[in-house]
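Enquirer: Below is the structure, and that's it, no one-letter string:
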């Protein structure tokens, strides 16, 4: 297990401690203490960055004065009470700034432990910080352990002054044990550490805490500031079910005791906020700066000039730029990410990078083929369905909403079916639907009462042509019945046209569809189905799976920074009056709408094969690769995604099989069983009684559960996130807002449909200020950080000492390299028209690797932005 004991008395075990000092790392500290708004924040950041080298030396000097102490804990010898023997307290020694294996801004120190064979082999260590400032502990490596060799401890944790902790901080060796195989001397320490992470469920969390607990989404509103900023509590009720978030324990607001009062900083367990001086910090705090300081400046600047008049005005965002008033430009943050996004210069110009969708052609986005292609290879490729009944029906409660059956007729479709009947096209798997009717119809009265929003619930039917592309046949635009919901919908069917007012109406109809899709994408496909649904698993894993547990080691890389970015989202993105509410159609009802969709969320349907089959986009076929056959062969998201899914599943299977050979081994793993029970019953407690939750009673079910979690946190999130700016940065292609309904004949606005289609389109979709809000944020969200860790990679090669696990992981990495080459090959195949499309934009978003920045490719391990 640990090797044969040996060695004489008086032997010294040499060690190397790697850490990063607070004055190098703590971005949050700079943000909270710098004055002068965004300008002051940035100045503080750059001041810190400029002092990084000196700061390390200063930190090292402080550490020399016996400020950090370690004690080894034996994994093989007990103290007489059955617990691992604890060694003598030992302080850090020499500073080693030139160690060649150090990562960026890491600092190394010597340490020597007295050892004899009565102590045995170390399996853990205690650490005490006697300094006032915290530091980030990266690792400890022990060498020359007699008859054993080297031992690695991978730590990656903030360590505060010892007085902050009720129990001393402990770290474990990089070995892997299911609970029943834990060396007896470590059992107590393993249990105690999990108890520390769970906390007692009371009190307001402090920044130094490492406690993981659950709460409902009761922190999005700000009722004390304004009644208009009150929001319903999401989670904990059948009316508004929702996944749980991390508990902060903040005080209730005065006007609504069920809601937490907002705070400038949202607590997350300390180790979930790495705080490195890295690009992702600039990205996430760039969002905060935008929300709080920069965008309000733009609102005042563009208040008197809120409209685009022609398409060239929109392209001016990327080509000539927009000239800004002096007072606005002086208040734009010098944060690198803000400066790069806005490309401000001495001429006071606001300039965004050109989105991929117009880098080759400025007008191809307007084509019907591109409109259909983006449902298969765009930013939201996981919603289109095969049409399996005609006319399409609604799942809304008929007793509340009346008959919501589609009014699209066979005659509407057959004029463009090339001689086929609707029945023949259905039977031939040729008809598809993008259905945004049921998600939007119940909210349309509220949405259309907003001062800046007017829209329809939409259904779009498309035809699969012989060349593999989709041709839109009809768009149904529906409004609530003026006499009441129970009377059904008032619907209008728009058909393709290429001349006169009808061609502009068709262009507008596509815009209403895309706005619905943009909102559904951001709120449901992206936020709900990845960010929000993964957070309960992050919490449950840290509460119940020890760092020694094999499944903790498997899953933890896929949780990196997720609670951090979700906490930021609740502060600046999805909060009342935040960026999403400002720039997306549903406004104050945005997140509430995602709660309605969560009612029908199914965990097992998040597996890509199950999702494709449920949507009718694939048919079960055991003789085909992945066990299914795609209905559209050239469906880039599905083709690339299935290969990634299979690679993940194979890796998880190889890994799990190393530790669980039988059903009984799964059932007897106490940590594993408690983890899954709590993830379901608390983390997703509003859906806990659903029959579709897998039982954790076989290795196969464990493999499936872990594969879904990893897929969701990595590839699914990548597919719906990193194409946001490449497609949506051109607001004409993916508007997020419509501000008026189709004009009525006889009005000036209707005449404009024929005389000036560009102006008619621009007066309907997202305005100038909202476009800037949208572009500013989605460019940040579409970027990769410099220290991102991608699928098939780990941030520390010593994450486990299990050679077989490392070999299986290497096999996974090699498979991903093969897949990357295959995707590149498919993108060069001109017969696959959906992979590039009229906009000449290859489908690259599921290529596993990426460089830093706005690359339109790369699958990070986790939801980190």
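Expert: Perfect, I can see it now. Predicted model, so just to flag it, every value in this text is computed and none were measured.
Enquirer: contacts, neighbours, all on C-alpha from now
Expert: Will do.
Enquirer: Just give me how far stretch 50-67 sits from the chain centre.
Expert: The chain centroid and the centroid of stretch 50-67 are separated by 35 Å, computed with Cα atoms, centre = their mean, to the nearest Å.
Enquirer: Contacts for that stretch, please.
Expert: Contact with stretch 50-67 is made by 20-21, 23-24, 91-95, 105, 107, 129-131, as judged by Cα atoms under 8 Å, 6 or more residues apart in numbering.
Enquirer: among those, which are in strands?
Expert: Counting by DSSP state E, the contacts of stretch 50-67 place 20-21, 91, 107, 129 in strands.
Enquirer: Rebuild the contacts of stretch 50-67 as a markdown table, extending it with neighbour count.
Expert: A markdown table is the format used below for the contacts of stretch 50-67 (neighbours: other Cα atoms under 10 Å):
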| residue | neighbour count |
| --- | --- |
| 20 | 25 |
| 21 | 24 |
| 23 | 21 |
| 24 | 24 |
| 91 | 20 |
| 92 | 21 |
| 93 | 20 |
| 94 | 14 |
| 95 | 19 |
| 105 | 17 |
| 107 | 23 |
| 129 | 22 |
| 130 | 16 |
| 131 | 16 |
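Enquirer: hang on, the earlier thing: closest to residue 726 among the ones in strands among the contacts of stretch 50-67?
Expert: Proximity of the ones in strands among the contacts of stretch 50-67 to residue 726 (Cα to Cα) peaks at residue 20, which lies at 35.8 Å.
Enquirer: ok, and here's another one to check against it:
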């Protein structure tokens, strides 16, 4: 008789544990197998949620190295559903252990065969019939729905597999309410308007951590730094000429260009623009106003990006002046604050919700519909989609539904946010916006030696991380697709490409710019572009627009989501009192601060430290380990750089980047 030790890890999902009867059969590669063995430890409740159970079985068939297992359960007991993470089988005679990543719900009275490492391209899967049946079932669970015309597709009904466990299940509105009640914020803050900026900053002594922006938010250096290293960094582009609609003149800004003319500053690549034309005519909530500004910036001799001109609306005219740093101090400050009303509207609608949360949800659905859990590319993507659908389902309605947080805090309200999301995602192209170096090149700010925008630390870190992810994906793709024939013959990866690119009206995701030529993937390079883009956007891209939210939004005057009254139409001197009375009231301040606290929370493991391990193939495991080592080196380099900086940039340290889209 041969003795086998079997370790079974039951999943930690809601309802994972089972009281059913479980049988297992062990196979070798030649068809030899053991008899069905019932797994049951006497006087113990086996297969509880999140538990590891160990069983010993004996069989007259000696299988030195187990290459496949067969699982079967019945419907006995009150709770018979069962989700298995992984199974290890040890032949105690040969001391050889085989690992079987199951990562599935075990269906009742159906034989489930799992191969060692469970990683096969479909054309090489020995259990193709089982694989196809499993995929067919997943296609019924993961269905697209265009809930709002113009928005990316979302899940029609959230599958049980995507739901949070009890400890993770919450929505933004509920959490804000809990935060307010637990801290007694409504009683402490009171109601009505703030009297002074000092009055507002007093709340940070006991009730909120002090955001980094509080101390220097009025300074032009801080405003310029915010354009590069805060939550909305990738709008800036190299100025090659002054737009005709922009009323700035040579005389206006001569004193801010350190002796250069506009032409000379352009030639030296020291002038930059941001044009938020996309906001022109956007719907606003009630009487609130959202500008559509154009701003000009200059890199001074210290390498700092400085604002030199702001026009709050698109068309120049006598009631739409160009505001300058030489204007009365509070008038200039007020112009910067109104600019940021526009920036916050773009950030939350397009940069955050539209181009990370919503766009990636459709791709997540496609991966589940088209790629078997045994497919190596599914295993590559799966850690980066963990809880994504659940996050969107539980939280987006709190933000963009009528009467939600956008209506209570943002100038544009939910209606304007939806308009902007639709405009933003319509312009998104995977081959530009999803490939970070190409995005930088399209804006004229691609640079690896610091000669252009030397204090653009977010660009530098994002570029380094993109290259690391690209290298990781390249190795992984090339390992499984060492010939183009394997790509061409992979029907699942071809179906995945079809669903990504097919229009929403035809039942696809409608993603533009996917390198899917003539209805097929034909090269490893094409796959590398797609999977790098997806992973980068779901991790680094989302962190770039999310992690710094409390430091940015946590002091509302620094990055106001809306202001009362109207933007200035002239350069008349203003006072602090004039501005403070336009800042959101105490009630809305609580809402904005609480939202910023919640959205900045890190609720997942760091990039590369996957919450669920999908990769067991030894060669692929080595690739993952190399990726982790590179991320560690990147983190050390960031630490060394930050030691030399007066104002550190830490938001994209690999240890701060979650594996998937979090709030």
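Expert: Now that the structure is in, tell me what you want to look at. Keep in mind it's a predicted model, so treat the numbers as computed, not measured.
Enquirer: picking that back up, of the ones in strands among the contacts of stretch 50-67 of structure 1, which is the nearest to residue 401 of structure 1?
Expert: For those, the closest approach to residue 401 of structure 1 (Cα to Cα) belongs to residue 20, at 59.0 Å.
Enquirer: Return the distance of that closest one relative to residue 836 of structure 1.
Expert: For residue 20 of structure 1, the distance to residue 836 of structure 1 (Cα to Cα, to the nearest Å) stands at 45 Å.
Enquirer: go on, residue 39 of structure 1?
Expert: Distance of residue 39 of structure 1 to residue 836 of structure 1, computed by Cα to Cα: 42 Å.
Enquirer: contacting residues for the residue mapped onto residue 819 of structure 1 from structure 2?
Expert: In structure 2, residue 819 of structure 1 lines up with residue 634, judged by TM-score structural alignment. If you count contacts by Cα under 8 Å, 6+ apart, residue 634 of structure 2 has them with 464-465, 653-654.
Enquirer: Same question for residue 684 of structure 1.
Expert: Here residue 684 of structure 1 is in contact with 242-244, 533, 536 (Cα under 8 Å, 6+ apart).
Enquirer: Same check on residue 631 of structure 2?
Expert: Residue 631 of structure 2 makes contacts with 465, 468, 608, 654, as judged by Cα under 8 Å, 6+ apart.
Enquirer: Could you find the closest non-adjacent residue to the third one?
Expert: The reference is to residue 608 of structure 2. residue 628 (5.7 Å; Cα to Cα, 6 or more residues apart in numbering).
Enquirer: got the buried residues for the helix or strand containing that neighbour?
Expert: Using DSSP states H and E, residue 628 of structure 2 sits within helix 618-643. For helix 618-643 of structure 2, burial by neighbour count (16 or more other Cα atoms under 10 Å) applies to 620, 623-624, 627-628, 630-632, 634-635, 638.
Enquirer: Also stretch 421-436 of structure 2?
Expert: Of the residues in stretch 421-436 of structure 2, 421-426, 428, 430-436 count as buried by neighbour count, 16+ other Cα under 10 Å.
Enquirer: start to end distance for it?
Expert: End-to-end span of stretch 421-436 of structure 2 (Cα to Cα): 20 Å.
Enquirer: Next one: the alignment partner in structure 2 of residue 806 of structure 1 from residue 608 of structure 2, what distance?
Expert: The criterion is TM-score structural alignment: under it, residue 806 of structure 1 has residue 621 as its aligned partner in structure 2. Distance from residue 621 of structure 2 to residue 608 of structure 2, counting by Cα to Cα: 12 Å.
Enquirer: now swap in residue 51 of structure 2 and tell me
Expert: Distance of residue 51 of structure 2 to residue 608 of structure 2, given as Cα to Cα: 24 Å.
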